[in-house]
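> Have a look at this prediction, sequence included:
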Amino acid sequence: MPFRVIMQSDGFDLLHDDKCILSHRAGTPAIRIGIGSPDLEMVRGNFRIDDIVETRLKLDCFAQDDGCIRLWNANQPDVVATLQFEEKAPQSILKFRCSDPAFNRLWLDMQCATTEAFWGGGEQMSYLRLNGRRFPFWTSEPGVGRDKSTALTQTMDADGLAGGDYWTTNYPQPTWVSSARYAVHLETAAYAVLDLTEAGRVGIECWSENVDLELFDAASLPALVTKLSDRFGRQPPLPDWAISGAIVGLKDGVDTFDRFETIAASGAAITGLWCEDWVGIRQTSFGKRLFWDWKWNAARYPELPDQIASLAKRGIRFLGYVNPYLAVDGALYQEALAHNYLALRQDSNDAYAVDFGEFDAGVVDFTNPDAANWFADRIIGQEMLDFGLSGWMADFGEYLPTDVRLFDGSDPMEAHNRWPVLWAKVNADAIASRGKTHDATFFMRAGFSGVQGHCPLLWAGDQCVDFTRHDGINTVITAALSSGLLGNAYHHSDLGGYTSLHGVVRTAELMHRWIDLAAFAPVMRSHEGNRPADNLQLDSSPEILSHFARMSQVHAQLAPYVRALCNEAVATGLPLQRPIFLHYDDPAYFDIQDQYLYGADMIVAPVITEGQDSRPVVIPDGDWIHLWSGKAYGKGTHDIAAPHGQPPVFTRADSAYADLFAAIRRAFSA
């Protein structure tokens, strides 16, 4: 239904689908504009962002004119803002424009019911339900600890702003979903803030005067997710090899393949070997890092081509690593420099060098089509796909400095949020150029609006190797559920976590619990972390390795069900991991973020709290069967035993895959 404006004596109401979304009055304006300048500091992908507001103008005059609304301030009538309306399936669009380009700030208050719940915001780590908090939308490192009350976060903040907060994320997106079955998206790459601290009000701040506000509505929440997926793009189905066994991550140079054979001999179902260090190693105080020159390092892996071919004969793919930066001491940097493919300093024609912590790297300028094509073909195409890689971690994307000079002349403050999408497109274009869209894959942590159309698989980034509330194992569930509501169908995490600093190391309990969690995600992939020598690994003990082997077999047995979910995702955009409320629209489920539906026919409730051997599980309507015992459960909250290897998992009694689930029970319940 089109927008409808109801003029009042002292203002106007703007309705959409008979719901009042804006109530603007001269004394209490819903819309303000202003002039501001950013006060910003960046240290290795971590940002401190403040705003210096010079002018904040209340729009206390208004008139309806030619299908739009004009607004201005009585004391500055020459500065006019307009609201224009457009219907463009699947969304309605409210366009905000200002006549004076000096005005670069917009504040908007939308109306909502006090009972509405909101979710989305990109890939959120701490809170699935957004009510009661502010969420800035700015892609960055998420931080280490992410809890300002903890010693770890405080230590990391003192060292390069690196502690993070509840809202910091690699993948923000100014899109939110309401329990009232509508969604709102800000079509802008500018820095923006969603303010839900006050019930009945949705506050929006945007560092741009020209913004499109897109509204979507549907009869149900699943239908709404489908509309958002239609808007932002669909991922291709994951290839069979990615979902039918585990991907083992090792980075031990010439010793990698001996260790891999030990893990394979355990009986684990393995379809991939992932070696980040295929490009070589650079040792830093942070830990073992990579040499950012994206090609085979023959000194570290002298027989790699033959080994990739040997793995392929066994049905095992080889995966690597790449990111959009080039180490200044690498050969590919010199190649990019010679072609003028690097972003420049603003005060000279010198290439911009980014400090990544004890080494510098250049920024390949993806606003230059020739540079983007060069990276896609010369690096990903020739050095990776043609070499034999079937997948890779496409890391970073959130580091673009805000003081670079770009080929297309765009404002780096806005290009910063767009950068992950450009990076995802480079990877997808490279795969498509080799005709491997349904065979090769890559996974990213960074994102922004539209990344869905290019990135086939998200991963949750760099969690601490612990159980902490804001940076531990539990955050990967929140990440999957929040991003899934915005059309990101496939999600997974680093099995075991990644970040180990200041005495935080993996425990055997954490490894066991993460193995259980990873088995019930579309992709099961391990990671050795930033300090492999300090941390437990899959092959550190017979107990861990045996557990991994068992659960990788469970993961492999689920492949027919996961394939059906992938097909559903292609058709509808529905994510594989879903919050309970997506199918059971009950306010009692609105805050649940520690368990999930895996498709419509499975409930997964991993143990994500240290020291627990059981946990409460919320069961919605229907008849549900405990995967391991076969016991039937009905609606309610049940305390479920959770020994290692038997995380609380339930399946619908009437599922079309009931025979598959029963076969898993028979094979793995002992």
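Ah, there it is.
> use CA for all of it now, contacts and neighbours both
Will do.
> How many residues are close by the residue nearest to residue 252 when sequence neighbours are not counted?
For residue 252, ignoring the flanking residues on the chain, the nearest one in space by Cα to Cα, 6 or more residues apart in numbering is residue 277 at 7.6 Å. Residue crowding around residue 277 was assessed by other Cα atoms under 10 Å; the count is 23.
> just checking, residue 277 is part of a helix?
Yes: per DSSP: H, G, I helix; E, B strand; the rest coil, residue 277 lies within a helix segment.
> residues in contact with it?
The contact partners of residue 277, by Cα atoms under 8 Å, 6 or more residues apart in numbering, come to 251, 252, 253, 290, 291, 320, 321.
> Narrow these to those in strands?
Taking DSSP state E, the ones among the contacts of residue 277 that sit in strands are 290, 320, 321.
> show me where the chain has helices.
Across the chain, reading from the start of the chain, the helices by DSSP state H fall at 151-158, 221-232, 240-243, 256-264, 304-313, 331-338, 369-374, 412-433, 475-484, 508-519, 542-557, 559-572, 658-668.
> Comparison target below:
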Amino acid sequence: MRRAHVRAVVLAASLPIALAGGLAAVQSAPLAPVLPADRVDTVEPGALTVATAAVGTWEGEAVAVSVTAQGLSVDVDGRSVWTSQPASAFVTGGRGDVTWQEHRGYFWPTVQYADRLGEQTVDRVEVVDGAVVVTGALAGADGAGDEGATYTLTIQDRSHGGATIDVATAGATPLDSVALVSGRSAGAGVHGFGEQFADFDLDGRLLPIVVREQGVGRGEQPITQLADLTQNGAGGTDQMTYAAWSSFVTEDLRGLRLAADDPASHAFAVADLRDPAAVGLEVWAPSLSAEVVAGDDPTALVAAQQAGDTRAGMARWATRGAIVGLQGGTKEVRAELRTLLDAGARVSAVWLQDWTGQRVTEFGKRLWWTWQLDRERYPRWRRLVADLAERGIRTTTYVNPMLTDAAAKDTPGLRNLFAEARDRGYLVRRPDGTPYEQDQGQFTATLVDLTNPDARSWFADVIATEVLADGVSGFMADFAEGLPVDAVLHEGDAAVLHNRWPALWAETVRLGCERAGQPDCVTWFRAGSLGQAADAPLFWAGDQLVTWSREDGLASALLGMLSAGVSGWPLVHSDIGGYTSVNAYVKDYVRTPELLRRWAELEAFGVVMRTHEGNRPDENPQVFSTKGTARAFARMTRLYGALAPYRRAVVREAVDTGVPAIRPTWLVAPGTDAAESDTQFFLGSSVLVAPVLEEGARTVTVDLPPADRWVNLLTGERHRGDSRVTVRAPLGRPAAFVRADDPWQQRLRKRVEAAGF
């Protein structure tokens, strides 16, 4: 129901697309031969020159900064929290511009430089008001031909541990970009940068930090090439994500993130991880503000990075049973739910995304973005919600930050929110002042201008009085990745605010829930920004293809959750069964019953267990399609329910500390062979899960961290720790383990046995 561009693949001419960007601009356009084929040469890190007078150690109120001919390091309480790459520039700058191509939420940046200032001098170091201030100059690689600039680096204590590093630049011609280059041990893994659907270790990559549609296929073939050819680059790449932001941790146990309250932190940025001894972060702004931390171990490191943040909590009802995606109207929802309940499913809520009505386009079934109940589709709505509530089942719905003209729906008495917002000046505008209507595939929609406090307040009232009316307990808060970079806003530059838009959307949603007077309101988001967890309790991993692949299927969902967790999203889940189904003619991409079951097994050990019918519900098996699929799903909901007390403790810890609920093995067992795996995960620190990620597999291999013994949670079998074992994992019996001496082991085993395992 969500994505505008995927309903069918129609062979058509492709739009030329290019991606370029980074500390060293790289262009590639394999499907766009009309674009320039030349490659922009890589610019190697510049040299560092330190004046003799600047060598030494300067102590501020809580930090010590050491400067040598090799570079700069920052210590807090005797611990190194940041260091530069030896003998290389740690501040660089650039002049140039970023141009954009955009199509239905896909944004393709092209970076062009006029000047690259990679040569750095450190001329002076002093202590000013308790902060250590480093000043110097930047110049071109050959020392001539480029107009130089000066910089000021201010280092001081971070109130919640670690330090802050602020970089400001100046020059007769201002810089357009500034980069901070961090050192790391050769080959030390790098994790984070938001929700990245690539290997958990991002070493060797060049990552554009831009919020956008994640793509259909993302390298999986033939769907990626077909989507590129027919939908203007919609296939995507493995760099694309709904949730990118500038935050990372390294296996050196140091972390850096930009400050969420600094507008420049949300500007387009590029992370350069290709140098095995450095992490470069270039922000397209003339200044940046970074927070740097360290930890004794990976868990302490992530907790240190998130320390001081406010994080929204999540109501307990969402973690007791499944949230089941249903649609079709009152009668259909009752019948589909009855099938699941008769099979013994534990259901916490129904998710009725089509509550606002359904429209049909040439791409398939879509929603009416009018954000009011479709009473013809859902007659006796209040009775439905009340009946479900009597059974302990909540009702949740759907909304996004866009409005469409309700006049086209031709429903008497329907409130036209689009017209209201247009007439009040609450919509994002084009440069000519007209509402910025964006193509959604046979209809258009326009974003509410969330930079306008009055517009944000108005839309929060819409959420409170329309979306959350009649006892609704929450909703999917979709989209927010599609702000056009050339839009005109009430306040600010759209190109700079593009990456911040998801956070503004989350603020609006939180305000709507507050005005509805619903402390137990649960919402979930797919687009992400720095600092968003302050207003958003729950996230999901976006729109996966209904396949098994690491590029865009089941395995990619796990990768995204691992990355998002260490980046500041403590509570993340995915659509059970995937979302995107496409008939590409050469191959019809539909989910199989096996994939649906394996996805449910993974999310039985997740934060939230939520199903989705997908964009082609009639062509794809559903958890309620047959008695067999209903029984299989019901069995997993009982397993999910058996873990409820443990899950509540894990969720509470995640909200309190920022350490994610879904954890890579690296967080729990660093320095072991198991730590390298990104095909298994921990729920909290006790339960290790090895999901089946390959079609047809009936066994799974798991790397067990050191321990005396590990106990299979479902079978009771014991395995020696610090070993790689292959265990049986038939359908309906996922592989999960707890240390034999873990305090939760016996309690969880008893609960799982009582659930029928």
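Perfect, thanks for sending it. Since the structure is predicted, the reported quantities are computational estimates derived from the model, not experimental observations.
> overall similarity of the pair, as a TM-score.
Laid over one another, the chains give 0.95 as their TM-score (TM-score structural alignment, normalised by the length of the first structure), with 660 aligned residues with a Cα RMSD of 1.9 Å.
> Could you dump the helices of the first structure into JSON lines with mean neighbour count and distance to residue 25 of the first structure added?
Below are the helices of the first structure laid out as JSON lines (neighbours: other Cα atoms under 10 Å; distance: least, Cα to Cα, whole Å):
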{"stretch": "helix 151-158", "mean neighbour count": "17", "distance to residue 25 of the first structure": "42"}
{"stretch": "helix 221-232", "mean neighbour count": "22", "distance to residue 25 of the first structure": "31"}
{"stretch": "helix 240-243", "mean neighbour count": "21", "distance to residue 25 of the first structure": "55"}
{"stretch": "helix 256-264", "mean neighbour count": "15", "distance to residue 25 of the first structure": "67"}
{"stretch": "helix 304-313", "mean neighbour count": "14", "distance to residue 25 of the first structure": "67"}
{"stretch": "helix 331-338", "mean neighbour count": "16", "distance to residue 25 of the first structure": "55"}
{"stretch": "helix 369-374", "mean neighbour count": "18", "distance to residue 25 of the first structure": "47"}
{"stretch": "helix 412-433", "mean neighbour count": "23", "distance to residue 25 of the first structure": "31"}
{"stretch": "helix 475-484", "mean neighbour count": "28", "distance to residue 25 of the first structure": "34"}
{"stretch": "helix 508-519", "mean neighbour count": "24", "distance to residue 25 of the first structure": "51"}
{"stretch": "helix 542-557", "mean neighbour count": "21", "distance to residue 25 of the first structure": "57"}
{"stretch": "helix 559-572", "mean neighbour count": "19", "distance to residue 25 of the first structure": "41"}
{"stretch": "helix 658-668", "mean neighbour count": "16", "distance to residue 25 of the first structure": "58"}
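> Any chance of those in JSON lines with distance to residue 286 of the first structure as columns?
Converted to JSON lines, the helices of the first structure look like this (distance: least, Cα to Cα, whole Å):
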{"stretch": "helix 151-158", "distance to residue 286 of the first structure": "12"}
{"stretch": "helix 221-232", "distance to residue 286 of the first structure": "36"}
{"stretch": "helix 240-243", "distance to residue 286 of the first structure": "30"}
{"stretch": "helix 256-264", "distance to residue 286 of the first structure": "22"}
{"stretch": "helix 304-313", "distance to residue 286 of the first structure": "27"}
{"stretch": "helix 331-338", "distance to residue 286 of the first structure": "23"}
{"stretch": "helix 369-374", "distance to residue 286 of the first structure": "30"}
{"stretch": "helix 412-433", "distance to residue 286 of the first structure": "24"}
{"stretch": "helix 475-484", "distance to residue 286 of the first structure": "22"}
{"stretch": "helix 508-519", "distance to residue 286 of the first structure": "22"}
{"stretch": "helix 542-557", "distance to residue 286 of the first structure": "26"}
{"stretch": "helix 559-572", "distance to residue 286 of the first structure": "37"}
{"stretch": "helix 658-668", "distance to residue 286 of the first structure": "40"}
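> Which position in the first structure pairs with residue 445 of the second structure?
The pairwise alignment with the first structure assigns residue 445 of the second structure to residue 361, based on TM-score structural alignment.
> And residue 252 of the second structure, what's its match in the first structure?
By TM-score structural alignment, residue 252 of the second structure lines up with residue 180.
> Would you agree its match is in contact with residue 114?
No: taking Cα atoms under 8 Å as the contact criterion, residue 180 of the first structure and residue 114 are not neighbours in contact, 11.1 Å apart.
> For those two, indicate the residue with more neighbours.
More neighbours sit around residue 180 than around the other of residue 180 of the first structure and residue 114, counting by other Cα under 10 Å; the figures are 17 against 10.
> Identify the residue nearest that one in space, chain neighbours excluded?
Nearest residue to residue 180 of the first structure in three dimensions, chain neighbours excluded: residue 116, at 6.5 Å (Cα to Cα, 6+ apart).
> Please apply the same query to residue 83 of the second structure.
Taking Cα to Cα, 6+ apart, and ignoring the residues beside it in sequence, residue 83 of the second structure has residue 73 as its nearest neighbour in space, at 4.1 Å.
> same deal with residue 289 of the second structure?
residue 166 is the one closest to residue 289 of the second structure (Cα to Cα, 6+ apart), at 4.4 Å.
> Out of the ones in strands among the contacts of residue 277 of the first structure, flag the one nearest to residue 556 of the first structure.
Comparing those against residue 556 of the first structure with Cα to Cα picks out residue 320 as the nearest, at 22.0 Å.
> Would you mind stating the distance between the aligned partner of the closest one in the second structure and residue 350 of the second structure?
Alignment note: residue 320 of the first structure maps to residue 397 in the second structure; criterion TM-score structural alignment. With the distance defined as Cα to Cα, to the nearest Å, residue 397 of the second structure ends up 8 Å from residue 350 of the second structure.
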